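Asks: what's the 3D shape of this:
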Amino acid sequence: MAEKTSYVMSAPPKSSWKGWLWDSADVSKEERRFLLKLDFTLLTFGTLGMLIKWIDTSNITNAFVSGMKEDLNLYGNQYNYIVVAWTVGYIIGQWPSNFILTRVRAHSAKTYPQMLALRFVVGLFEAGYWPALYYILGSWYNKRELGKRNGILQSAVSIAPIFSGFLQAGIYNGLNGHAGLAGWRWLFVINGIISLPIAILAFFFLPDTPGTAKPNWLFSEREIEIARKRMSVAGRVAEGKPYTVKSILGYLTSWKTILFTLVFTMQPFGSQPATSFVFWLKAHNKKGKPAVYSVAQINEYPTLGNAFTAVYSLAAVWISDGPLRGRRWPTIIFGNLVAIVIFVLLVVTPVFGPFSHRAPLYILSSIGGSAVPLTMAWMSELISDNAEQRAFTAASMNTLQYTFSAWIPLVWFQQVQQPNVTAGNRAAAVVAGLNVIVFTIITVLAHREKLQKKRNGELPAASTSSNSSTPSIDDGNEKNISSVVVEDVAPVLKR
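Replies: Purely as a prediction, here's the structure:
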């Protein structure tokens, strides 16, 4: 017979300024140790994997403006088609490759068709990584913790192009022509080399979800017990419900799945104006005339936009988790309102005006996209009671986003028109306005649902506490008069 174990859940701690900076400062020593281990494994290696994934995604643009266009004779909209090839592979592989991350080096491409095929394969095997990581984070962290972790994970998406830009600039200056390879080809070679050790380590350090995890060298039985109790208090239900036609139809008719998928479907409009920056810089260089911007400058200047997005996104999630006490909508809607202004200014500002007039607009144009980590956190929290719907919604959001990413550049942001894409910038402003409307609807519906659950007594304890955190877990040496002893958890651990 399994031996009984017990642990003590103390009353919810009061938020301190240290807890606003990093939430584990307000919990017990045992839970703090658990969160430290979880952050070191899941957050660290998940973020490193995300960084490598998006460096690869960014490399194609940096390579294009650094010699690939001329070497492979990529003219017309062939750049767009290469991006679409990756996107199609990504869409097809979204479900079957949900937990696979593989890198296929593209340095052997000699022709345009070969590049298309290789980018398709890369997209196919990268498909499951992004939605899987967000789903796993939503299965381990509570509301007070999730926004910051999602923000750190998503920051890799903004930081990756910075690495890619400076990496391409350095490679072009130091390795261009070395061993008979052009500088842009070395970019893919080096990306493949640094990907392999991170992929191997991530395989061993990324944990399963609390509902499926078993004690191992990484997490002990007691730590898994702590994780499951934390999620129970947060109202997060573990996996276990079967996928049926009825359940999937239920997901497809749920306002949560529909509205969150809708806002992600429109996401590509908000990210495209920033991609014009690199083409805008390159367009200043006219054939037969001295270059206005060097290859290094063309690769490096756009990283200012990525740096801004990373910093602003992290500030937004910290404000949401801290002073806003878990409210997601204020920073999300604010970012989209600012995006509307930026896109309108891109429409009315002369395309080839002074650097100081247009470059700042490109740099700030991704502010709407900074809502991604908070949107994913919000979705996870609103669908806490159904793990299968949460996973389905995360994959649907990502799949529809990339489905639209496949054709939006071909219609609104064609390479042959860059950087003269006024119609695309105008469309981005309209879509940002629609985002504000959809997020407002989500806010209203979520508030109504919360009031209904409160009347029915269905809210978990964490949702009614002042700081929206789970109760801390005592290490057994501390006593609390408001604590609750939870016993007979061994049978649960054996599920």
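Asks: drop to CA atoms for contacts and neighbour counts, all remaining ones
Replies: Will do.
Asks: wouldn't Lys53 be in contact with Glu126 here?
Replies: Yes - using CA atoms under 8 Å, Lys53 makes contact with Glu126 at a distance of 7.3 Å.
Asks: For the one helix or strand Ile193 maps to, buried residues please.
Replies: Secondary-structure assignment from DSSP states H and E places Ile193 in helix 183-205. For helix 183-205, the neighbour count (16 or more other CA atoms under 10 Å) marks 183-188, 191-192, 195, 199, 202, 205 as buried.
Asks: mind putting the residues you listed in JSON lines, distance to Phe260 included?
Replies: Converted to JSON lines, the buried residues of helix 183-205 look like this (distance: CA to CA, whole Å):
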{"residue": "Gly183", "distance to Phe260": "41"}
{"residue": "Trp184", "distance to Phe260": "38"}
{"residue": "Arg185", "distance to Phe260": "38"}
{"residue": "Trp186", "distance to Phe260": "39"}
{"residue": "Leu187", "distance to Phe260": "36"}
{"residue": "Phe188", "distance to Phe260": "34"}
{"residue": "Asn191", "distance to Phe260": "33"}
{"residue": "Gly192", "distance to Phe260": "34"}
{"residue": "Ser195", "distance to Phe260": "32"}
{"residue": "Ala199", "distance to Phe260": "30"}
{"residue": "Ala202", "distance to Phe260": "29"}
{"residue": "Phe205", "distance to Phe260": "30"}
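Asks: Show me what stretch 417-436 is in contact with.
Replies: Identification of contacts with stretch 417-436 by CA atoms under 8 Å, 6 or more residues apart in numbering yields 263, 266, 269-270, 273, 276-277, 279-280, 283, 333, 336-337, 339-341, 343-344, 346-347, 351, 368, 412-414.
Asks: Also this sequence, please, to line up against the first:
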Amino acid sequence: MKEALNMGGSELTYMDNVFTAGYVIGQIPAVILVTRVRPSLFIPTCELLWTVCTFCCSAVKTVEQLYAMRFLVGLFESAYFPCIVYLIGSWYTTSERAKRTTIFYSTTSLATMFSGYLQAGAYDGLNGHLGYAGWQWLFIICGVIGLPCALIGFVCNPDFPEMTRAFFLTPEEFQLARRRLEREGLAALGASTWDRWKILRIARHWQTWVLPIGYFIVQAACPNQQPTFELWLKAEGYSVYEINVLPTAQSAVAVVAQIAAGMLSDSPLFKRRRWQIITAMQLWTFIGSVILLVWTILLSARFFAYFVLWVAYGVPGVYFAWFPDLMRDDHEMRGFVIAVSNMFCYIMMIWFDDAVWRTAESPRFRPGFTAAATCSIVLVLWILGIRYLKGREEAKRAITASSSDEEDVTEVDLRTQEISKLEAEK
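Replies: All right, here's what the predicted structure looks like:
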């Protein structure tokens, strides 16, 4: 692609930056629009437009055209992740939510496993076929995969429980879904609808500020900003085949960790609490980072460290599964904070990667693993802080509810006394 489009200097970096700009800009409007336009229409439409722009990327002739297409690809992609996480959290109860969120999150790890094989196969087998270069075929294949996914979404996306018309659910099941969430104490969609002052009201809550910072720490504590394992294998003289294949085992570890984290977090063993499982998962990142900081260790220990680092991939899904429990009173706020968390993380990781994960530090990446180990400790403390804030908020809510009950009882007593006086007078 570099040769075909005469790319030079920092133009590849600029291409990534315009994608990030589109991705960041679109997220807050997406989580607002998805409460006004049915998710079964809004999300698949964005996927369909993403597919069209991806196809167009294969036909660009200039760098400027590629910039425009990459911005649009990022813009239309921005709706998918926050809206789907928001949607999952709007259907499931506390004992079900983490499993579903981590299964969804695990698809990223699965995609990482197979994308390398797909890219190698497309380039080796299709380069020059029908007059298209290998990089063009990659965009075409991505579009071919995305098109049926978008079309299926128009039919299978269930919308929110409050507006669902899913063909695979009966009216009785519609009502059951809503009652289940009411029993959980979760506010319904539209109970605090969007208006011109909504964002200002949301900004008064601690969740709006604490949770996005927490998500950045989650990602900063997960050392995936550089292909550290691949670069070490290359420095050690492993074959190209081994460099391509061995790292896929890291993705396998991530998938197992993600699903296990979701199941354990939802289970009675952890009483559907999120902070314990996040702490347990993050411990392995700390251990792996410390081992690699020591560096002069047995070969088996180094392999163990590179693989165990990816256990931390179980954390993000559980973290997002915690959001509805932390924001029970405001449905729309949950979607907004999900989007802000993802946006904030994307923006912060730009400077964080350049600061501590410099390629010049390869293959040891001492600053990077030091930062990962440090952020692991900070994350555990941050999670405990969130738990404290949640407990304090629930205590205030209980006191308010108790005071309200006492006022109701007092009012009944006064009315009873008045009735008794009137009867005595008669």
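Asks: Give me the TM-score for this pair.
Replies: Superposed pair, TM-score by TM-score structural alignment, normalised by the length of the second structure: 0.79. Supporting alignment: 382 aligned residues with a CA RMSD of 3.0 Å.
Asks: circling back: equivalent range in the second structure for whichever helix or strand comes after the helix holding Ile193 of the first structure?
Replies: Proceeding N to C from helix 183-205 of the first structure, the next assigned helix or strand is helix 221-233, under DSSP H and E. Mapped onto the second structure using TM-score structural alignment, helix 221-233 of the first structure spans residues 171-183.
Asks: ok, average deviation of the matching stretch from the first structure?
Replies: Compared with the first structure after fitting, stretch 171-183 of the second structure deviates on average by 1.4 Å (mean CA distance after the TM-score superposition for the first structure).
Asks: Name the residues that touch that stretch?
Replies: Under CA under 8 Å, 6+ apart, the answer for stretch 171-183 of the second structure is 91-93, 161-162, 164, 187-188.
Asks: cool, stretch 387-394 of the first structure as well?
Replies: By CA under 8 Å, 6+ apart, stretch 387-394 of the first structure touches 131-132, 134-135, 236-239, 241, 243, 251, 257, 260-261, 376, 379-380, 383-384.
Asks: and the residues you listed, which are buried?
Replies: Buried subset of the contacts of stretch 387-394 of the first structure (neighbour count, 16+ other CA under 10 Å): 131-132, 134-135, 236-239, 251, 257, 260-261, 376, 379-380, 383-384.
Asks: Next step: those restricted to strands.
Replies: Within those, no residue falls in strands by DSSP state E.
Asks: check contacts around Leu314 of the first structure.
Replies: Residues in contact with Leu314 of the first structure (CA under 8 Å, 6+ apart) are 148, 151-152, 155.
Asks: these two touch, right, Thr399 of the first structure and Ile91?
Replies: Yes - using CA under 8 Å, Thr399 of the first structure is in contact with Ile91, at 5.7 Å.
Asks: Between those two, point out the one with more neighbours.
Replies: Thr399 (26 against 23; other CA atoms under 10 Å).
Asks: which residues sit in contact with whatever residue of the second structure lines up with the more buried one?
Replies: Under the alignment (TM-score structural alignment), Thr399 of the first structure pairs with Met343 in the second structure. Neighbour list for Met343 of the second structure: 24, 27 [criterion: CA under 8 Å, 6+ apart].
Asks: Need the nearest residue in space to Ala182 of the first structure, chain neighbours excluded.
Replies: The shortest distance from Ala182 of the first structure to any non-neighbouring residue, by CA to CA, 6 or more residues apart in numbering, is to Asn176 (4.9 Å).
Asks: give me the number of residues near that neighbour?
Replies: 19.
Asks: how far away is it from Gly183 of the first structure?
Replies: Distance check for Asn176 of the first structure against Gly183 of the first structure: by CA to CA, to the nearest Å, it reads 4 Å.
Asks: And for Glu145 of the first structure?
Replies: Distance of Glu145 of the first structure to Gly183 of the first structure, given as CA to CA: 42 Å.
Asks: The corresponding residue of the second structure for Ile193 of the first structure: what's it in contact with?
Replies: Aligning on TM-score structural alignment places Ile193 of the first structure opposite Val144 in the second structure. Contacts of Val144 of the second structure were listed using CA under 8 Å, 6+ apart, and they are Thr51.
Asks: So Val144 of the second structure versus Pro363 of the second structure, what's the distance?
Replies: Distance from Val144 of the second structure to Pro363 of the second structure, by CA to CA: 37 Å.
Asks: in stretch 164-173 of the second structure, what counts as buried?
Replies: Quick answer for stretch 164-173 of the second structure (16+ other CA under 10 Å): 164-166.
Asks: Tell me, how many residues neighbour Tyr306 of the second structure?
Replies: 20.
Asks: Now do the same for it: its match in the first structure.
Replies: Under the alignment (TM-score structural alignment), Tyr306 of the second structure pairs with Tyr362 of the first structure.
Asks: Check Arg97 of the second structure too.
Replies: Here Arg97 of the second structure is matched to Leu146 in the first structure, going by TM-score structural alignment.
Asks: Then Trp275 of the second structure?
Replies: In the first structure, Trp275 of the second structure lands on Trp329 (TM-score structural alignment).
Asks: Now do the contacts for that match.
Replies: 439-440, 443.
Asks: top of those residues by neighbour count?
Replies: For those, neighbours tallied by other CA under 10 Å; top is Phe439, 21 neighbours.
Asks: Contact partners for that one?
Replies: Counting by CA under 8 Å, 6+ apart, Phe439 of the first structure has contacts 263, 329, 332-333.
Asks: do Pro316 of the second structure as well
Replies: By CA under 8 Å, 6+ apart, the contact list for Pro316 of the second structure reads 102, 105, 215, 218-219.
Asks: Dump those residues into TSV; add distance to Gly237 of the second structure, secondary structure and neighbour count as well.
Replies: Shown next, in TSV, are these (distance: CA to CA, whole Å; DSSP: H, G, I helix; E, B strand; the rest coil; neighbours: other CA atoms under 10 Å):
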residue	distance to Gly237 of the second structure	secondary structure	neighbour count
Thr102	36	helix	28
Tyr105	33	helix	23
Tyr215	36	helix	23
Val218	33	helix	26
Gln219	30	helix	22
